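Asks: Make a model of this:
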Amino acid sequence: MASMNNLIIPPPTTLGSPWTLSPLRTPSPSLLYTCIASLHRPEGQIHAVAVSKDLVFTGSDSCRIRAWRKPDCTERGCLKAGSGEVLSMLAHGDMLFSSHEDHKIRTWNISASDDFLSRRVSTLPKRRSSFPWFSRANNPNQQHKDCISCMAYYCEDGLLYTGSYDKTVKVWRVSDNRCIDSFVAHDDHVNAVVANQDDGCVFTCSSDGSIKIWRRVYKESYHTLTLTLRFQPSPVNALALSSCSDAGVLYSGSSDGVINFWEKEWMSYRFNHGGFLQGHRFAILCLTSVQRLIFSGSADATIRLWRREEGSCFHECLAVIDGCGGPVKCLAACLEMDKVNVKGYLVYSASLDKSFKVWRVKVLPEEINKAYLDDDNNSEHGSNTNGNRNSNLRIRERELYEMSPVLSPSWVEKRRQSSFSQ
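Replies: Model (predicted):
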């Protein structure tokens, strides 16, 4: 159990409500968010966050991986690797993969039962053979030479992809813990890797400013480069893949604060550049997606929530969350379910102020958004035709969400104002 020094539930805002209305109201639908948990630990920076079933995992400068219960972040236990700081993590089913300072990967079997259980299954690569010539012949170049910065998992074939600052990507077959392929992917650090579960394509991005698409050769273990997407000179720090029934969209976040996106052609399996999303003032450090929502974390200490319009390349920014105390380094998001119904979204963020926060997000019903837009239009034209209807909807909104319409101040704006006053 987390102590009160480590787990802080934020107090309600003004008027007794914890909910905050996003400052973006027009033309975007209003969105409510609240911080339901905030943790600050003295173990150093959090480098990785992973979500699996009922648990959330955080990896930091220490050699421990801490497990927290969703959504309130009650501490459930920790995994001890004894191999230096945890640099990246990935959760899939009952498996958790973690990379460490010794340039190796640990595989853990995890259980979300009442008594949290964990067991280290394997370490990749395997311990070297007593006969070096035999090891090289069977698994050449199997260990990364620099820190492992990112991981992705392809479910159908049970393949784990790891990207490293040594510019390479390695492919591990989890069933027998073997490295089946290793290739130089970029001219600089590999910062993110994503696997498309629909067709097995693998996307990588790098500090060299490029994004590359790789495909495994049919019935073979090696991979080949199929396409290079180079649309910005800035380093590309993060990738996210949104796969919905109507489209597949690849997003990339770069150091210039811009999010570029590419839409997949279902007939040709190519990705065409669809545009870019602007709003962050500093570098994009992390991206994640849930359905048609995109969450971006930035060095400007804000999290932005974007939504793609169904069947279109049009995106809108639904919210700017500025309650983080420093640059947002890690993000994870998932649906919050109540039995079979979707209640909203849970967003987990780690900042460079050594804090870890949990946000609950709710998008207001569409009719409420339309009422706001109608009210704004009527106000501009001096009409009160729909005044009563809009008033009733606002009352309903307060009843549903106990919302106080408090505009969230921008961390960046306060920072700029303070610099101007000096």
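Asks: switch to C-alpha atoms for all contacts and neighbour counts from now on
Replies: OK.
Asks: what residues are up against the residue most central in space within the chain?
Replies: The geometric centre of the chain, computed from its C-alpha atoms, lies nearest to T288 (Cα atoms, centre = their mean), at 3.2 Å. Going by Cα atoms under 8 Å, 6 or more residues apart in numbering, T288 touches 239-241, 294-296, 331-333.
Asks: run the last query once more with 6 Å
Replies: Taking Cα atoms under 6 Å, 6 or more residues apart in numbering, we find T288 in contact with 240, 294-295.
Asks: among those, which are in strands?
Replies: 240, 294-295 (DSSP state E).
Asks: Compare the residues you listed and tell me which has the most neighbours.
Replies: Using other Cα atoms under 10 Å as the neighbour criterion, A240 leads the ones in strands among the contacts of T288 with 24 neighbours.
Asks: Which residues does stretch 319-332 contact?
Replies: Contacts of stretch 319-332 (Cα under 6 Å, 6+ apart): 22, 285-286, 297-305, 347-353, 410-411.
Asks: Show the buried residues in the residues you listed.
Replies: Buried members of the contacts of stretch 319-332, scored by 16 or more other Cα atoms under 10 Å, are 22, 285-286, 297-305, 347-353, 410-411.
Asks: Can you list which of the residues you listed are found in helices?
Replies: Cross-referencing the buried ones among the contacts of stretch 319-332 against helices under DSSP state H gives W411.
Asks: Take the buried ones among the contacts of stretch 319-332 and keep only those in strands.
Replies: Using DSSP E, the buried ones among the contacts of stretch 319-332 in strands are 285-286, 297-298, 303-305, 347-351.
Asks: Second input sequence below; structure requested for side-by-side comparison:
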Amino acid sequence: MQLLPRRLCMATGSAAAGEAGDRSSGSKQVAITVSSSSSTVSTSSSAAAAAAVSEASSSTMSLPSLPSLSVAAAGDSCLVSSFAHVNTLLPLSTGTGSAAAVAVADSVHGGLVVARAATVALHDLFTMEATSTSDSADDASAAGSVKCVAHLHGCKTAVTGHQDGRLRLWQVSSRVPGRLRLAAELPTVSDRLRRFPVPSNHVTVRRHHRRLWIEHADAVSGVAASADGRFLFSVSWDKTLKVWALPSLRCLQSLLAHDDAVNAVAVAPDGTVYTGSADRRVRVWEPRPDSDKARRHSRKPAYHLVATLSRHMAAVNAVAVGCGGQVLYSGGNDRCVVVWEREDSASHMVAVGALRGHRKAVLSVACAAGDGGLVVSGSADQTVRAWRRAADGQGYACLAVIDAHGSAVRSVTAALATAQKWHRPGGGDGDEEWRVCSASFDGEVRLWSLRVAAA
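Replies: This next block holds a predicted model:
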């Protein structure tokens, strides 16, 4: 069975198990185009009604005592212009470890990263066609089921986190653009050899078992890169946050970040790092200020804890940063997405409300780049919800509820499809098209086109 985030509540049931075997055509990767009528998609006002029904029928688990930010104004029906299913990538196999993870690689040129245990591939964001694919026969690509994936900004490189505690970097081959090659594994051999002779570099991870502090002792559950491309951050079920330098790939720092497994990490444009854990907390990390100018601009920052955010009633599975770092979204086993807004006078972030509607644990949250205020959440209830932040920041509209997956949704991502405006007949010229991609534990990846009116 593919492992869910640590401390996943029992309400999720067995959504992630036994689903892949129901598809007889899942023995190979296929891209198919189907009409949106083949999936259940609720939009605008109907989505609000679905949210109310699902919330009423949910279990009795306590929810955070926060106001609901989901609004259903009379004009919501004008928000959604079109929502259509574009393409589907079927599971590569029906065995264990087939779960997929997705991330936007390049929203400018239309890139999408899809990672599975056997392959990692770059896809076109508009058609889902693979542009570069790793060698499925490469033993390194199958050394552990993929838990997470991220894109390194400014280059054709992706990084994946695996069940075996390793991170792997993938780059588009300069000689064969259609091939994605394994460029490195973290920690690198040179980094291990350099630190191995020093006894102080070895730490006890459990009784009678020691390893280098630069190594993760459990599955890598989250990975994110800084906007400037200088640092890579990884978190693990071993409770640690590690900071890696780019492009040297050396581990700079390892922090005992939480009291329980760390399930997610996100980085704001200013370099602030957010981690979410099974201990029900979100923690905020920043480089330690230093009066020495040379030290401030060095490539070896000393990250330290600046705030602990505690409003969730159960494990936190996902974090995402939006609005240029001014808003943080965290999803957890309490079935809601808590919305935090930047408030330096209130311990960095303050919880302003929650997005409710999912019937089971929220496993993934993503924000689309730009000022559109689009937030996407995936859940163990097998649905994806698209939310849009009001222009004034007061409330969120649930644009759509996608009930198309046959297993828990473990990864979501979203991006503005083009900078071009789409003209809606009988409407304004300010409508925008977004691409929403979701991946489930049975290995299925679905791509959706969402066209909404500009805020």
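Asks: before we move on, the earlier item: just send the contacts of T288 of the first structure back as JSON lines, with distance to C201 of the first structure too.
Replies: Supplementary listing: the contacts of T288 of the first structure in JSON lines, determined by distance: Cα to Cα, whole Å:
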{"residue": "A240", "distance to C201 of the first structure": "13"}
{"residue": "I294", "distance to C201 of the first structure": "20"}
{"residue": "F295", "distance to C201 of the first structure": "22"}
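Asks: nearest to R270 of the first structure, of those?
Replies: R270 of the first structure lies nearest to A240 out of these, by Cα to Cα, at 16.5 Å.
Asks: What lines up with the closest one in the second structure?
Replies: By TM-score structural alignment, A240 of the first structure lines up with A320 in the second structure.
Asks: okay but its match is in contact with Q326, surely?
Replies: No. Look at A320 of the second structure against Q326 with Cα atoms under 6 Å: they stay out of range, at 11.1 Å.
Asks: what sits against A315 of the second structure?
Replies: A315 of the second structure touches 278-280, 332-333, counting by Cα under 6 Å, 6+ apart.
Asks: just the helices in the stretch 101-250 of the first structure please.
Replies: All helices of the stretch 101-250 of the first structure, identified by DSSP state H, counting those that start in this stretch, fall at 132-138.
Asks: if we can go back for a sec, who wins on neighbours among the contacts of A315 of the second structure?
Replies: Within the contacts of A315 of the second structure, most neighbours by other Cα under 10 Å means G332, with 32 neighbours.
Asks: Residue in the first structure paired with that one?
Replies: So, by TM-score structural alignment, G332 of the second structure is matched to S254.
Asks: count of residues packed around the closest residue to that match other than its chain neighbours?
Replies: Excluding the flanking residues, the one nearest S254 of the first structure by Cα to Cα, 6 or more residues apart in numbering is V236, at 4.2 Å. By the criterion of other Cα under 10 Å, V236 of the first structure has 32 neighbours.
Asks: Look at V53 of the second structure and tell me its secondary structure.
Replies: At V53 of the second structure, secondary structure determined by DSSP: H, G, I helix; E, B strand; the rest coil is helix.
Asks: Quick check: it vs A302 of the second structure, distance?
Replies: In this structure, V53 of the second structure and A302 of the second structure are 47 Å apart, going by Cα to Cα, to the nearest Å.
Asks: If you count surrounding residues, which of the two has more?
Replies: Using other Cα under 10 Å, the more surrounded residue of V53 of the second structure and A302 is A302, with 18 against 14.
Asks: how much space is there between the equivalent of the more buried one over in the first structure and R216 of the first structure?
Replies: In the first structure, A302 of the second structure lines up with Y222, judged by TM-score structural alignment. Separation of Y222 of the first structure from R216 of the first structure (Cα to Cα) stands at 6 Å.
Asks: Over to G158 of the first structure?
Replies: Per Cα to Cα, G158 of the first structure is found 13 Å from R216 of the first structure.
Asks: And Q232 of the first structure, by the same measure?
Replies: Distance check for Q232 of the first structure against R216 of the first structure: by Cα to Cα, it reads 27 Å.
Asks: show me the contacts for the corresponding residue of the second structure for R178 of the first structure.
Replies: The equivalent of R178 of the first structure in the second structure is R250 (alignment by TM-score structural alignment). For R250 of the second structure, the contacting residues are W244, by Cα under 6 Å, 6+ apart.
Asks: how does it look with 7 Å?
Replies: Residues near R250 of the second structure by Cα atoms under 7 Å, 6 or more residues apart in numbering: 191, 244.
Asks: For G344 of the first structure, the count of nearby residues, please.
Replies: Close neighbours of G344 of the first structure, defined as other Cα under 10 Å, add up to 15.
Asks: Can you give me the separation between V362 of the second structure and S330 of the second structure?
Replies: V362 of the second structure sits 9 Å away from S330 of the second structure, going by Cα to Cα.
Asks: Not counting residues beside it along the chain, what's closest to V409 of the second structure?
Replies: Leaving out its chain neighbours, the residue that sits closest to V409 of the second structure by Cα to Cα, 6+ apart is S440, at 4.1 Å.
Asks: now C205 of the first structure
Replies: Of all residues not flanking C205 of the first structure in the chain, I211 sits nearest, at 4.4 Å (Cα to Cα, 6+ apart).
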